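> any chance you could fold what I've pasted below:
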Amino acid sequence: MIGEWNQGVGLNVTKSSEMRMEEIQKDLNNKTLRIVVKEEHPLVIVRHTDEDGNAIPEGSNEKFVGYAIDMMTEIGKYLNVSYTYQLVPDGSTGLPLSNGSWTGMIGMLMSNQADLAVGDVTINYERSSVIDFTKPFMNLGISILFKKPDEDPPKLFSFLEPLDNNIWMCMIGAYACVSLFLFIVARFSPYEWKNPHPCNLESDTVENDFTLLNSFWFNIGSLMQQGCELAPKASSTRIIAGVWWFFTLILISSYTANLAAFLTITRMTTPIKNADDLAKQTEIKYGCQFGGSTYRFFKNSKIPTYEKMWNFMSQHPDVFVNKSDLGIAKVKAGNYAYLMESIPLRYQLSQHCDLMEVGGELDSKGFGIGVPKNSPYRDALSNAILSLSEQQILLDLYNKWWNVDSPKCLTTDDSKSPSSASKLGLKNLGGIFVFLIGGLGLALIIAIIEFIVNATVNSKTDKQTLCSEIREECMFALKCCGPSEKPAKLSSVNGNSHLEDTGDDLEASTPLKSSRINSSFN
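Prediction:
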């Protein structure tokens, strides 16, 4: 008692909370508390033999190991208490009966058959109305346990998957457009016409290496990183080649990197990804432990998705199980999803490599130590839990029992793992197409300048107007199936000029005159 209440005077506090806590700790000193547990790996594990294979006698505390047992050992050191453990006879946490009593561990606390209930005892309103809880020693939520789907069989054309279909179409279009553009610009530029016989300075024809077929061959060689014997000579065609090489460099590098991910990472198709997917279908059954906190959560939920799931489960009673081990066995058998607390679920993932967690947690709650109503030990136990948490002792115990440092199986969420590598689309590679278009625009400007300069010089040689010269040059250059050779009125080779007998005194540096002849397309 910490005080008295008098109707006339009011509350008369006779003991402070510090004094009361000291009295409780003195009462607990060297006291032996009775703990009721339920087997739930890895919180509480019941073993029948020790490490040497010797049988453990009934009633011995050595029969019980696990996270919760280690935690109570640390609390015992903190409060200087000892324990005796006993298994709950019916193997349940507790269910309310019509007469107001409870079964399981909660019923044993209410009937004073145990002082503490330790394990997967979830704190909720219904249970708090009949027993008390300490501060939670572990936070958790409801998760979905599901069997990993089989790996997708490799596809015949899986090498096309690293890039989105739009990228493949754009790349083919870019290849065709750049090849045609290179062909046209090369015909316009006077610097792409050369003497086909360098040793014969008297040759009266010049030719262009960038025919239509050669233009396509030059670009495909660049795209395949193999090169080509052709080399552009004019500034405009070199700009085209440069931007095309940069375009192929980025595209091929991105493709190669993503191809490695697609070919080396296991890809699986999961039929369900969250609780909504479960609620929308009926082929995959799902359930939980009958009478547990998860069962009560769905039964009392007012959220439409969870109400729909509860209606399905209540109409199919066979989806409920009495123990988590039975639920896990149904999951491993296939076509079944088990709804359970996330903490024991993740332990199962480390023990069964063919299982996976689907989606996130559906709610948020905690495990606490259950004590009888108005128990004087509740605050002392809560203080011990907070102290162990601040000293990171609880974290060390978690790492010990959940194998966080060296897991047996990969327990990461498959939806967030590298197996979810996605195709590269225009959002990822659109910039290189913009760069390519900009480079082609610059090359076009340079080609126009080269063309006009050459036409200006030739108009003086032919003694005709610039417009008529440009018209003749354009008509010849735009003949896509036209000749790749033309007569050279003025041919410059290796810096030495050879002038035809035209009767005009021209400078040796004058560009080639593009007179037209009919010849076959090479």
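
> from here on, just use CA atoms for contacts and neighbour counts.
Will do.

> ok, residue 277 to residue 308 distance?
According to C-alpha to C-alpha, to the nearest Å, residue 277 and residue 308 sit 12 Å apart.

> so those two - more neighbours on which side?
residue 308 (18 against 13; other C-alpha atoms under 10 Å).

> number of residues surrounding residue 363?
Residues near residue 363, counting by other C-alpha under 10 Å: 12.

> hang on, isn't it packed against residue 139?
No. Here residue 363 does not reach residue 139: they are 10.5 Å apart, not a contact under C-alpha atoms under 8 Å.

> how is the most centrally placed residue in the chain assigned, secondary-structure-wise?
When the chain is reduced to its mean C-alpha position, the nearest residue by C-alpha atoms, centre = their mean turns out to be residue 416, at 3.3 Å. When classified by DSSP: H, G, I helix; E, B strand; the rest coil, residue 416 comes out as coil.

> this one as well, want them side by side:
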Amino acid sequence: MAKIYGLQLLNSDNFPKGLNEIFKGNKSRLEQGLMSDVVGILRHYLQTHVQDCKKEPATNSSMTADDFRRVILNAVTPYSGALGDYIWPKVSQKETSNVRKDYPIAIYRYINGIERFAQVTFGKNEAKVNAFMLSEEPHVKDPFMGKKFDVIAKQDEPFVMKNGDKYEGFCVDVLTELSRSLKFDYEIFELEGSTINQNGKSTVWDDIITQLKVGNASMAIGAFAVTAQREAKISFSYTIISSAVSLLMKKPPDTTNYFQFLGPFSPLLWMMIVVFFLSVGLGLYFMARFDSTQEESEQKFDLKESMWYSLTILLQGSAEYSPQTTSMRTIIAFFWFCTLVINAAYTANLAAFLTLQQIDNRIKTVDSLARQSNVKYGILNNSDLMQFFRESRDDTYERMWTFMKLYEDISLLSTRKKGLDFVQNGVPTSSGKAEFIYLDDGVINNYNAQQNCELESIEENFGVKHFSIGFPKGAPYRSDINRALLQLKENGVLDRLRDKWWTSQKSNCTVKTSDAGSKTNTASELNISNMFGVFIFLIAFAVLAVLYEIGLIIFKFTQERKKKKKEESEIEEKTNGNSVQFGDTTYVDEN
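Down below sits the predicted model:
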């Protein structure tokens, strides 16, 4: 312990003004002066040895009391404080016995006033702490009233975005709700410029952490993920949103096939069935001409009836009559057997075809992504996700990291915008454009998928991150903000803000899309687009039948008119040939 010599009892010129009002007269001027001189000595030391207070102090810069005394003794001129000048003479080995022992130091707190709540007594080898019972917990009404915080931000959609001169985004909305709840003001600013370290990694967040540590900012917002390395330097609030890694990919083209019911058979097979139907109908017609029983039958197998009978059997309908000869019955029996096989095969293939239509065989997991090489994929260069792949010893992630290192020019992306462009337009390769999948935090990929209807984001179960608000270490307002965040969560405000920025309400898509990120494929009912072709056939043949009837009516009407005109002309000719004209009177020979 260094010896302190007071050259005069009290120097009023160096005594801080207003200190007596803070202590409300409960402390003597000597005690007040001693406390102010302790702070002043530390400030004097910092100003002498740290030229730029905006810079981060050296890591592990703590020192023992002897080291501190030695530095001040060798490098600092005596400090002039309220109790006079302070000097630190060297202490020899012989004088160590005179070092002060068993002395107490009181510990105070200030919450709307000074209150002593503990005392530390330093012995020869240990320190004893004696805590006092407080009369009551001091009540502070609106401790944030009138306070204004400088909030440093980094733009990341949709966490923080700048619209003109104003900031918006999920984190900005959370900060606004906190300011309303705790009644404080804030001003958002961004870090001007950023540096690149020797590994090529951007130090934006490192620079923001430095600004928090040196006191240039009270909070930090953005896509600020909590990591062990950052937790060692600054403090974080409770989690405001969590996210895992997701795959951002392009949706398959939405093609509508109204004739899916024709899918079970190939076009050639459909043609063969039509030929088969016509052949049987014509066979029945020609064989019926040599059937003697047809002469006495009321319904004869003419061409129309033969074709209708063949079609009825093919569609498994029922007929009012059947052929009588052995040859015709042989043809019909064989035709029945063939139609039975055709209908059974069509029914089975239709069920299988519609089931396969619902199965999504696209890449939707990192395991299937790692097992192929046709579809390219990539991540943001020098990101936390890149560090995860680089340091992971899991076989799947190691293979993916090897693949990305092999195609480093397209897999390690400089910006998220470039990855989004590759997903939308494909990535150029030697053989043309290839499909591309971008891996990033789910909250970012989900937002991009909502803004681009042709994209979808499929969340995986690894790389979970927790995003929070950053504070300087030991920030006294951190506990109050955490309490307010819990209240916002309990009241559903955080859920409402998530819905505002990560649901279709904020989407540019005007049509409802299916949930492509579903983990299971469940059978769904058929909709009208699957079977609309059947109704097209029905409408077409119904219209054809109506047109046929209309044409038949018109044909009969014209034939009757022609017949009538012909009869009238014949009567007129016959009448003109047997009549005699006498003046104005015509006489007809009725014989």
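
> TM-score for this pair?
Put the two chains on top of each other and the TM-score (TM-score structural alignment, normalised by the length of the first structure) is 0.54; 356 aligned residues with a C-alpha RMSD of 5.5 Å.

> distance of the residue nearest to the centre of the first structure relative to residue 357 of the first structure?
From residue 416 of the first structure to residue 357 of the first structure the distance is 11 Å (C-alpha to C-alpha).

> so which residues of the stretch 1-150 of the first structure form strands?
Assignment of strands within the stretch 1-150 of the first structure using DSSP state E, counting those that start in this stretch yields the ranges 3-6, 10-13, 32-37, 45-46, 64-65, 82-87, 116-118, 131-133, 138-140, 142-147.

> for those strands, which one sits closest to residue 261 of the first structure?
With distances scored as C-alpha to C-alpha, the stretch of the strands of the stretch 1-150 of the first structure nearest to residue 261 of the first structure is strand 142-147 (24.0 Å).

> who does the following helix or strand past that closest one touch, helix- and strand-wise?
Once strand 142-147 of the first structure ends, the next helix or strand along the chain (criterion: DSSP states H and E) is helix 165-188. If you count contacts as 3 or more C-alpha pairs under 8 Å, 6 or more residues apart in numbering; DSSP states H and E, helix 165-188 of the first structure packs onto helix 212-223, helix 235-264, helix 426-462, helix 466-477.

> so which of those helices comes closest to residue 9 of the first structure?
The nearest among those, by C-alpha to C-alpha, is helix 426-462 at 76.2 Å.

> next, the buried residues of the closest one.
By neighbour count with 16 or more other C-alpha atoms under 10 Å, helix 426-462 of the first structure contains the buried residues 426, 429, 432-433, 436-437, 439-440, 443-444, 446-447, 450-452, 454-459, 461.

> just stretch 307-318 of the second structure next, same as before
Buried, per 16+ other C-alpha under 10 Å, within stretch 307-318 of the second structure: 307, 309-311, 313-314.

> same deal with stretch 459-478 of the second structure?
So for stretch 459-478 of the second structure, counting by 16+ other C-alpha under 10 Å, buried means 459-460, 463, 465-472, 478.

> distance from the chain centre to that stretch, please.
19 Å (C-alpha atoms, centre = their mean, to the nearest Å).

> end to end on it, go ahead and measure it.
First-to-last residue span, stretch 459-478 of the second structure, C-alpha to C-alpha: 32 Å.

> who touches that stretch?
Residues outside stretch 459-478 of the second structure that contact it (C-alpha atoms under 8 Å, 6 or more residues apart in numbering) are 212-213, 215, 218-226, 233-247, 365-366, 385, 388, 441-442, 517.

> and these, which are buried?
The buried subset of the contacts of stretch 459-478 of the second structure - by 16+ other C-alpha under 10 Å - is 212-213, 215, 218-226, 234-241, 243-247, 366, 385, 441-442.
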